[in-house]
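1. Attaching a predicted model along with its sequence, questions to come.
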Amino acid sequence: MTPEPIFDLAHLGHMEMLTPKPDESLKFFVDVMGMTVSGRKGESVYLRGWDDYERYSLKLTASNTSGMEHMALRARSPQALERRVAALKGSGFDIGWIDGDMGQGPTFRCRDPDGHIVELYYETEWYQAPPELKPALKNQAQRFPARGVNVRRLDHLNCLAVDIKANRIFFEDYLGLRLTEQIVLNDGTEAAMWMTMSNKSYDFAYTRDHYGKKGRFHHVTYALDSREEILRAADIFLENGVHIETGPHKHAIQQTFFLYVYEPGGNRVEVANAGARLILAPDWKPIVWTEEERKKGQAWGLKTIESFHTHGTPPV
């Protein structure tokens, strides 16, 4: 009998990005990406897209290197959080409870098999826009900023890992995520995975680290409303001297319309339009991409640039 699905987690809440160039990185996210500062604490600045419902979706922290310090996943209820904590305790992946960060209640930390830190929480602060940022429509979190790229919300992130299969099993068994698409090489090795905790086609992806290093970061993605906005973003990045790595183009896997750039600290950032793809089928069967299919490049034939497979943070 098929195990009962676990739907204890709701969505990706935020990530903490490390940067060795905090002033330049902050200017990039505010002036070029069009994000709003919603708090400051110590060496960190908290930022949000204009329709993120929580106080922030990106914690930008000054560091001597780049990469991801942690990702945070919101549970569907206090009881759901307790169930995931109970599953993790004694597993060898658990770290323990912390008080939580700005706008975030009690938080349980764990590590995936590759060493990435994952936070689980339920209590959160809903964003309350100040008068100058109040939207005309009350079902929108914040006024459209009309600045730079104007990213709407956090969409997903991508981590690098040594053992994709071990990470897939961890997220399936302990956190209840569903696999939607994956890459499997000719020898049976799992090379990449796309997983969801909702009806989105994916909340995050893991791909194999080219250098065999653990715990590294590939990119974070913010959503825009249309393909045309991705094209406009390319012009805005160009005008601001931002390095465009690849795109605009369309991924074959998940069919996301994408554009990848590097922020000043060296981290890869994507702006994307996912279209209307949703996973509504309760018995969804994961799509498996072969080694030969991936060699064809992206959806319309664009060859995947080499740095997309080799560049990650922190650098090696």
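-> All right, it came through fine.

2. Every contact and neighbour count from this point should use C-alpha atoms.
-> OK.

3. So which bits of the helix or strand encompassing I169 are buried?
-> Counting by DSSP states H and E, the element that carries I169 is helix 164-173. Across helix 164-173, burial judged by 16 or more other CA atoms under 10 Å covers 164-165, 167-172.

4. And here is the other one:
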Amino acid sequence: MVSAFRDVAHLGFVELYTPDFDKSLWFFTELLAMREVAREGNSAYLHAWDDYEHHTIKLTAHETSGAGCLGLRASSEEALQRRVAAIEASGRGIGWHDGGPGMGKTYAFTDPDGHPMDIYYESAWHVPTEEFRPALKNQADRFPGRGVNARRLDHVNFLGADVAENGRFVEEVLGGKPTEQIRLDSGDLAGQWFTFSNKSYDLVYSGDWTGSSGRLHHISFATDTREDILKAADIFLENGIHIETGPHKHAIQQTFFLYVYEPGGNRIEFCNAGARLILAPDWKTIEWSEAERAKGQAWGMKTIDTFHTHGTPPVSGPGD
């Protein structure tokens, strides 16, 4: 039996909904130094400077915040066909469609929680204009040298009504491997971190305290160094961007982090996680207990309450 692991090469892009399109666009282009590479309907396609693909974020004007479609690039045409067959067998398939700018044939589906996803292989690589041609030919675009300089999309954290059910789908249908997880005293899973390659994680599911489906916890961008994150905190402070928590270091995955809310209300993380790679082919999932997580983050800072309650789109919680 052929292993499904690595049939998904990596996260390709994420669509982000915003009720304040102009301010969200300013946030991503001026503060994160991403470039707009296409405009189609009510969506702008934005590119992070070292992303080899056409776009990193599809920013879409919408009545509320939240995530639209998550794009996954398959590792080959054969891998794409294998994952599509598995998705269709799971009953979660929707069908083939035109993937839009920079993408070829694309298959749409949902996870058990209802988050829309696309999987594709054909992908147009980013071609910089002469103005933005990098000095080094092994770099996708010219280094912006301003703002936060978000390098690439690192991971996406979805909220889910049932973490275990979503996790089984990612593992059994998409071929992801869980690297770490949180087990509550009740026996339920509160969170799972999945990798599709040697990265420590690409896709995360956290339990939604409201019991809702299809919501977003955060999307995360990679930086080169911890110092970039410290600089980012000052940039956000000067520009009136709400800093939720950090800079600090997570216990799980050891990510150095900063969380902010972009003007549309979505939580955005900046992280420096590239030093941790999963090289062991027989990696054993690290499990954290409820008591261990109650201790807070790596250096002792308690997890802020809103980290467990804020998600997009906003909904009322139990008892509200």
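-> Great, that's in hand. In this text, all values refer to a predicted model and were calculated from it rather than measured experimentally.

5. TM-score them against each other, please.
-> Superposed pair, TM-score by TM-score structural alignment, normalised by the length of the first structure: 0.98. Supporting alignment: 315 aligned residues with a CA RMSD of 1.1 Å.

6. Pipe the buried residues of helix 164-173 of the first structure into JSON lines and attach distance to G100 of the first structure per row.
-> Shown next, in JSON lines, are the buried residues of helix 164-173 of the first structure (distance: CA to CA, whole Å):
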{"residue": "I164", "distance to G100 of the first structure": "29"}
{"residue": "K165", "distance to G100 of the first structure": "30"}
{"residue": "N167", "distance to G100 of the first structure": "25"}
{"residue": "R168", "distance to G100 of the first structure": "26"}
{"residue": "I169", "distance to G100 of the first structure": "27"}
{"residue": "F170", "distance to G100 of the first structure": "23"}
{"residue": "F171", "distance to G100 of the first structure": "22"}
{"residue": "E172", "distance to G100 of the first structure": "25"}
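
7. wait, which of the residues you listed is closest to D114 of the first structure?
-> N167 (7.2 Å; CA to CA).

8. which one is the closest one nearest to, not counting chain neighbours?
-> Once flanking residues are discounted, N167 of the first structure sits nearest to P113: 5.8 Å by CA to CA, 6 or more residues apart in numbering.

9. which residue lines up with the one you found in the second structure?
-> In the second structure, the residue equivalent to P113 of the first structure is P112, according to TM-score structural alignment.

10. Pretty sure its match sits against N166.
-> Yes - using CA atoms under 8 Å, P112 of the second structure makes contact with N166 at a distance of 5.7 Å.

11. just to revisit the earlier point, tell me how many other residues surround the residue nearest to N167 of the first structure.
-> Neighbour count of P113 of the first structure, defined by other CA atoms under 10 Å: 22.

12. Walking through the stretch 151-300 of the first structure, point out its strands one by one.
-> 153-161, 178-184, 190-196, 204-208, 217-223, 244-250, 257-262, 268-273, 287-290 (DSSP state E, counting those that start in this stretch).

13. For the third one, give me every contacting residue.
-> What that stands for is strand 190-196 of the first structure. Identification of contacts with strand 190-196 of the first structure by CA atoms under 8 Å, 6 or more residues apart in numbering yields 163-165, 168, 177-185, 201-208.

14. does A10 of the first structure sit in a helix, a strand or a coil?
-> Secondary structure assignment for A10 of the first structure (DSSP: H, G, I helix; E, B strand; the rest coil): strand.

15. isn't it right up against A80?
-> No - counting by CA under 8 Å, A80 is not a contact partner of A10 of the first structure; they are 9.8 Å apart.

16. Against F29 of the first structure, how distant is the residue mapped onto N272 of the second structure from the first structure?
-> Alignment note (TM-score structural alignment): N272 of the second structure maps to N273 of the first structure. For N273 of the first structure, the distance to F29 of the first structure (CA to CA, to the nearest Å) stands at 18 Å.

17. which ones are touching Y121 of the second structure?
-> Going by CA under 8 Å, 6+ apart, Y121 of the second structure touches 73-77, 80, 104-106.

18. Of those, which qualify as buried by neighbour count?
-> Buried members of the contacts of Y121 of the second structure, counted by 16+ other CA under 10 Å: 73-76, 80, 106.

19. Could you pull out the helices in the second structure for me?
-> Assignment of helices within the second structure using DSSP state H yields the ranges 21-26, 77-90, 163-169, 226-238, 290-294, 306-309.

20. between those, which gets nearest to W49 of the second structure?
-> For the helices of the second structure, the distance to W49 of the second structure is smallest for helix 226-238, at 14.9 Å, taking CA to CA.

21. buried set for the closest one?
-> Neighbour-count burial for helix 226-238 of the second structure [16+ other CA under 10 Å]: 226, 228-230, 232-233, 235-236.

22. Distance to L136 of the second structure added to the residues you listed, as JSON lines?
-> Below are the buried residues of helix 226-238 of the second structure laid out as JSON lines (distance: CA to CA, whole Å):
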{"residue": "R226", "distance to L136 of the second structure": "23"}
{"residue": "D228", "distance to L136 of the second structure": "21"}
{"residue": "I229", "distance to L136 of the second structure": "24"}
{"residue": "L230", "distance to L136 of the second structure": "27"}
{"residue": "A232", "distance to L136 of the second structure": "25"}
{"residue": "A233", "distance to L136 of the second structure": "29"}
{"residue": "I235", "distance to L136 of the second structure": "27"}
{"residue": "F236", "distance to L136 of the second structure": "30"}
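
23. From those, pick the one nearest A4 of the second structure.
-> Taking CA to CA as the measure, A4 of the second structure lies nearest R226 of those, at 33.9 Å.

24. and the gap between that closest one and I94 of the second structure?
-> From R226 of the second structure across to I94 of the second structure, the span is 41 Å (CA to CA).

25. ok, now D22 of the second structure?
-> 32 Å.

26. So for these two, which residue has more residues nearby?
-> Neighbours were counted for D22 of the second structure and for I94 using other CA under 10 Å; I94 has more, 15 against 12.

27. ok, now which ones touch the more buried one?
-> Listed by CA under 8 Å, 6+ apart, the contact partners of I94 of the second structure are 107-110.
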